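Visitor: pasting the sequence and the predicted coordinates here, then a few questions.
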Amino acid sequence: MANVVELSVPKSNSKIRVQTGLFINNDFVPSVDNIEPIRVYNPSTEEELCTVTAASAKDVDIAVAAARKAFRETWGKNVSGFERSRLINKLADLMERDKQTLAELECLNNGKPVKIARDFDIGDSIGCLRYYAGWADKILGQSIEIDHKTKIAITHPEPVGVCGQIIPWNYPIQMWAWKVAPALAVGCTIVMKPSEITPLTALKLSELVKEAGFPPGVINTIPSLGSVGGLALAAHRGVDKVAFTGSTVTGRKVMEAAANSNLKKVSLELGGKSPQLVFASADIEQAANWAALGILYNTGQDCTAGSRLYVQDNIYDKFVATLAAKAKELVIGDGFDERSGGGPVVSKTQYDRVWSYIESGKKQGARVIVGGERRTTPGYWVDATIFTDIRPDMKIVEEEIFGPVLSVGKFHTEQEAIDLANDTTYGLAAGLHSTDQAQCHRVSSALEAGTIWINQYNVLYNNVPFGGKKQSGVGRELGSHALDEYISTKAVHWNYGENIEWPL
């Protein structure tokens, strides 16, 4: 039997009980190789929370075998869409019941405020499960007329099989739901590899999977180092599809490992350096609200973070002053305090990375107008930081930072704004703010990104597809498009009347 830990919840007498073993075949089990466990920390205090079992390559093999057995015997084509829908909805019910506990656990391990985790991440995740539960009995094929007297063709959308899913640390619960829900809806089985930095909520969700009544092996959870579990799943010949969310550098390794093993199906949601454009006709107050949300939500730890902001020159000074005032209002602090709108960055490694970019911006001559100073208290705190006087060749302008750091530049013409926005190797998202409808159409059409926001930012819906262009990935999540990532379409050609003479 694997270990169980009880974690104390600050400002209350309650404790959260978490199983810390590998979740395989609906049981929490130790590693067969008994390798060194993963140390899990609280980023708000820098204190160790607990250790969790780390999967070895042999454990990955065991988890994949469990998922394969379930796919062949108790899931896949063996379970109706109605039953898949019922179980997914049951899982959503249990998440609803345990919303507060999950939010508190997310705060302890990830650092994000409880109210943000509870009301946004988890609320959206429950909605995601319910959305795909609604799809489970609507996975339809086609009948295609060939010759109505003698032949017909029929298409069968089938689950692709065993899916390796690798999720990041910035949205541990939400990315779990985005990956799990469409895969379950079409009948795939799953081996889930959470980030080694934030494994606790994936383990807690595994308890709910068992309670909901999913057959053993349908969902397996294997915390591990990325170099072990993640790449092992990508390279595993028993895995039919791999879905990855994370950095572009790691995404390339995942795709290479998948190609070199069995050419499995791959979807990648990768990094971004997303632009926001503010035109002279914009509502300055509202555009500043959205621009602040675009970079400061989740403490900037967001693939779509609007980290490059370009403002038309004739409103530049007024807009920047308005934006700076809003950034100063955000409270980045204790996640168990309802006043906090942001928490720490997730780890010491990420903290050092973000501060290296802030120091680089200063060294290369950008001007800090908000933030830019370190706190002396424990915790991986980075306050909202805004740079002006930027150049295109600065690291803070070119590279993904993944922290609450914004670079603000100016433009004169519409075409100049478009050129600045598209001057990046990424293409995940972009935003524009304008009340000129013709301009909105022109600019949104010209921007090179998978998601474009007009007069808003960082708002996603479970029924709208999401994904990137260029080095921001391949494939789509959310909406009906995500189902296609987990389906293999079989074409059946049926001859019921035509005979041929032989030999030809």
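Guide: Great, that's in hand.
Visitor: for the rest of this, base every contact and every neighbour count on C-alpha atoms.
Guide: Fine.
Visitor: tell me the helix or strand right after the helix or strand containing D352.
Guide: Element membership for D352, per DSSP states H and E: helix 348-363. Where DSSP H and E defines the elements, the next helix or strand beyond helix 348-363 is strand 367-370.
Visitor: show me where the stretch 1-150 of the chain has its helices.
Guide: 57-73, 81-97, 99-110, 114-116, 123-135 (DSSP state H, counting those that start in this stretch).
Visitor: presented hereafter is structure B, for comparison with structure A:
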Amino acid sequence: MSGTQPSGGASGGANSGSGSGSAMRPAERALLASLPTGLLIDGEWREASDGGTFVVEDPATGAALLAIADATPADGEAALAAAHRAQAGWARTAPRERAEILRRAFDAVTARAEDFALLMTLEMGKPLAESRGEVAYGAEFLRWFSEETSRVSGRYATAPDGRSRLLVLKRPVGPSLFITPWNFPLAMATRKIAPAIAAGCTMVLKPAALTPLTALLFAAVLEEAGLPPGVLNVIPTTSAGRVTGPLVRDPRLRKLSFTGSTEVGRRLIADAADQVLRVSMELGGNAPFLVFEDADLDQAVEGALLAKLRNGGEACTAANRLLVHERVAAEFAERLTARIAAYPVARGTEPGAKLGPLVDAGTRDKVHELVESARADGATVALGGRPVPGPGYFYEPTVLTNVPADARILREEIFGPVAPIVTFADEAEAVALANATEFGLVAYAFTRDLDRGLRLAEELEVGMFGLNTGIVSNPAAPFGGVKQSGIGREGGFEGIEEYLETTYVGIADPFRG
């Protein structure tokens, strides 16, 4: 894998935030040295047009990992121009050929699972076990959409009055811009890129500046799998607005897909209106986690650990508010606190690590600010509640009880390992509390009452619902939210439709005359 190599290479030698004292290992150095560090534009790895670079850091140590090219607006324009030039030929490429590229990419990502897992742990911080899970999840989008590629179909029908025939065709939307977040560096890329490849769309990918290395490795794997030049262009940058803003206003772009905060999503939707772009938006969440009085508490605690602490709480699907029936709240809180207290906090590469660092100092400080705000509102800190001293951006796993229903921490996305517990008296109050937010991505509920579960599925204002499970993400299922949590769906049968336009052809009656 070629690329522009930074002067001085990767640095190491810093200790983990957990105090384990582990310096960067030879395998880590070797992986970083093998990565492309340039921009991928029209099938070539190149430096930024002004020669600029930026450094990617290890959030467990604060040490530099690698310097990579920092794209400029001119580089963004070149990437879109390449995607535009490649679009017509790529759209005519046989579906089976596109499918085989995706399948080869799936095989390659799976074969290099340890490389991808280690790289994500280094640049994002999550424990290796979770990174391996993300590799399996992210790769599955490649396999799923390889199977969907040849199933894109239309229809031929007789008009109701019998005087004409209706032909309905599907065709690619066209050049697409993807802006992905830092928290799932592989899965958020594959969830967008795989259906676009399947549908016949070319792409420009702007990965998050905090975690761009995984995207660069994945782009190199797609090249090796046979993806033609210009179909995927990758432009990491620290100037996201300056680079992507002109692309959104460029008439050659036909689709914008963004995963990130609702605040940024609103601005992008407004900008996309000028070109009437197709948009997919996967935005913020404020997921309620409901535990009813008849729940299996062991199962509910396990579900809460998954829904709250997966990815260190840095997930839009994380349980943000734990709403527990007043009859079982004390026992649930006691069990959950005992389990969370046993979670080792360490650099993600350390054996047994279950919680790594938060991604940067700003994220850690925001989490602590929310905890302190809840404390001031009258919440009880049952566990944790402080940043971990030392290098890196670690935060203690935290449980809050007696949280007032109007506390700020229940209104804002926490994005950290903090579990605030609120009580409710009955199902009606639980639903009202759950729906009392502008967000509507996902909700979770634990109950043995199937009728109640079905009622909740219809009453909760969310795009996804986990019944007696703390995880809902699945490549075969449509991922997305309602209200201010987004527009559109990713994954499932629905995912490829986001990259297809519908054309209707009216045909004169062949039996006329």
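Guide: That came through, no problem. In this text the structure is predicted, and so the values were computed from the model without any measurement.
Visitor: that older thread, CSV for the helices of the stretch 1-150 of the first structure, including distance to S407 of the first structure and mean neighbour count?
Guide: Output for these, formatted as CSV (distance: least, Cα to Cα, whole Å; neighbours: other Cα atoms under 10 Å):
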stretch, distance to S407 of the first structure, mean neighbour count
helix 57-73, 42, 21
helix 81-97, 38, 20
helix 99-110, 25, 24
helix 114-116, 25, 24
helix 123-135, 29, 23
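Visitor: okay, how far is it across stretch 182-191 of the second structure, tip to tip?
Guide: 14 Å (Cα to Cα, to the nearest Å).
Visitor: what do we get in the first structure for V345 of the second structure?
Guide: In the first structure, the residue paired with V345 of the second structure is I332, using TM-score structural alignment.
Visitor: so what's the nearest residue to its match once chain neighbours are set aside up against?
Guide: Leaving aside its chain neighbours, I332 of the first structure sits nearest to G342 (4.4 Å; criterion: Cα to Cα, 6 or more residues apart in numbering). Neighbour list for G342 of the first structure: 112-113, 296-299, 330-333, 335 [criterion: Cα atoms under 8 Å, 6 or more residues apart in numbering].
Visitor: can I get the buried part of these as one PyMOL selection?
Guide: Listed next is the PyMOL selection for buried residues among the contacts of G342 of the first structure, using 16 or more other Cα atoms under 10 Å:
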select buried, resi 112+113+296+297+298+299+330+332+333+335
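Visitor: for the contacts of G342 of the first structure, give me a markdown table that also has distance to L184 of the first structure and secondary structure.
Guide: As requested, the contacts of G342 of the first structure are exported to a markdown table (distance: Cα to Cα, whole Å; DSSP: H, G, I helix; E, B strand; the rest coil):
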| residue | distance to L184 of the first structure | secondary structure |
| --- | --- | --- |
| K112 | 28 | coil |
| P113 | 29 | coil |
| L296 | 33 | helix |
| Y297 | 29 | helix |
| N298 | 28 | helix |
| T299 | 31 | helix |
| L330 | 38 | coil |
| V331 | 38 | coil |
| I332 | 37 | strand |
| G333 | 37 | coil |
| G335 | 32 | coil |
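Visitor: now the contacts of G342 of the first structure as JSON lines including distance to T376 of the first structure?
Guide: Output for these, formatted as JSON lines (distance: Cα to Cα, whole Å):
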{"residue": "K112", "distance to T376 of the first structure": "20"}
{"residue": "P113", "distance to T376 of the first structure": "21"}
{"residue": "L296", "distance to T376 of the first structure": "21"}
{"residue": "Y297", "distance to T376 of the first structure": "23"}
{"residue": "N298", "distance to T376 of the first structure": "22"}
{"residue": "T299", "distance to T376 of the first structure": "18"}
{"residue": "L330", "distance to T376 of the first structure": "19"}
{"residue": "V331", "distance to T376 of the first structure": "17"}
{"residue": "I332", "distance to T376 of the first structure": "14"}
{"residue": "G333", "distance to T376 of the first structure": "13"}
{"residue": "G335", "distance to T376 of the first structure": "18"}
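Visitor: look at the residue most central in space within the second structure and give its secondary structure.
Guide: The residue lying closest to the centre of the second structure (Cα atoms, centre = their mean) is M188, at 4.1 Å. With DSSP: H, G, I helix; E, B strand; the rest coil as the basis, M188 of the second structure sits in helix.
Visitor: contacts only, for whichever residue in the first structure pairs up with it.
Guide: Under the alignment (TM-score structural alignment), M188 of the second structure maps onto M175 of the first structure. Taking Cα under 8 Å, 6+ apart, we find M175 of the first structure in contact with 167-168.
Visitor: please enumerate the helices of the stretch 151-300 of the second structure.
Guide: 187-199, 213-224, 240-248, 262-273, 297-309.
Visitor: out of these, the one nearest P475 of the second structure is which?
Guide: P475 of the second structure sits nearest to helix 187-199 of all the helices of the stretch 151-300 of the second structure, at 8.0 Å, using Cα to Cα.
Visitor: name the residues of stretch 459-471 of the first structure that are buried.
Guide: 462-463, 465-471.
Visitor: quick check, nearest of the contacts of G342 of the first structure to R367 of the first structure?
Guide: L296 (18.7 Å).
Visitor: which residue lines up with the closest one in the second structure?
Guide: So, by TM-score structural alignment, L296 of the first structure is matched to L309.
Visitor: excluding chain neighbours, what is closest to that match?
Guide: Using Cα to Cα, 6+ apart, the nearest residue to L309 of the second structure is P417, at 5.7 Å.
Visitor: how close does I193 of the second structure sit to I179 of the second structure?
Guide: Taking Cα to Cα, one finds I193 of the second structure at 11 Å from I179 of the second structure.
Visitor: what do you get for G9 of the second structure?
Guide: 27 Å.
Visitor: pick out whichever of the two has more residues nearby.
Guide: I179 (22 against 14; other Cα atoms under 10 Å).
Visitor: returning to what we had before: ranking the helices of the stretch 151-300 of the second structure by burial, who's on top?
Guide: helix 187-199 (a mean of 27; mean count of other Cα atoms under 10 Å).
Visitor: hang on, isn't R249 of the second structure packed against V276?
Guide: No: contact criterion Cα atoms under 8 Å: R249 of the second structure and V276 do not qualify, at 9.7 Å.
Visitor: now stretch 417-426 of the second structure: which residue numbers in the first structure?
Guide: The aligned range for stretch 417-426 of the second structure in the first structure is 404-413, by TM-score structural alignment.
Visitor: so what touches the matching stretch?
Guide: Under Cα under 8 Å, 6+ apart, the answer for stretch 404-413 of the first structure is 295-296, 299-301, 306-314, 316, 358, 382-391, 396-397, 417.
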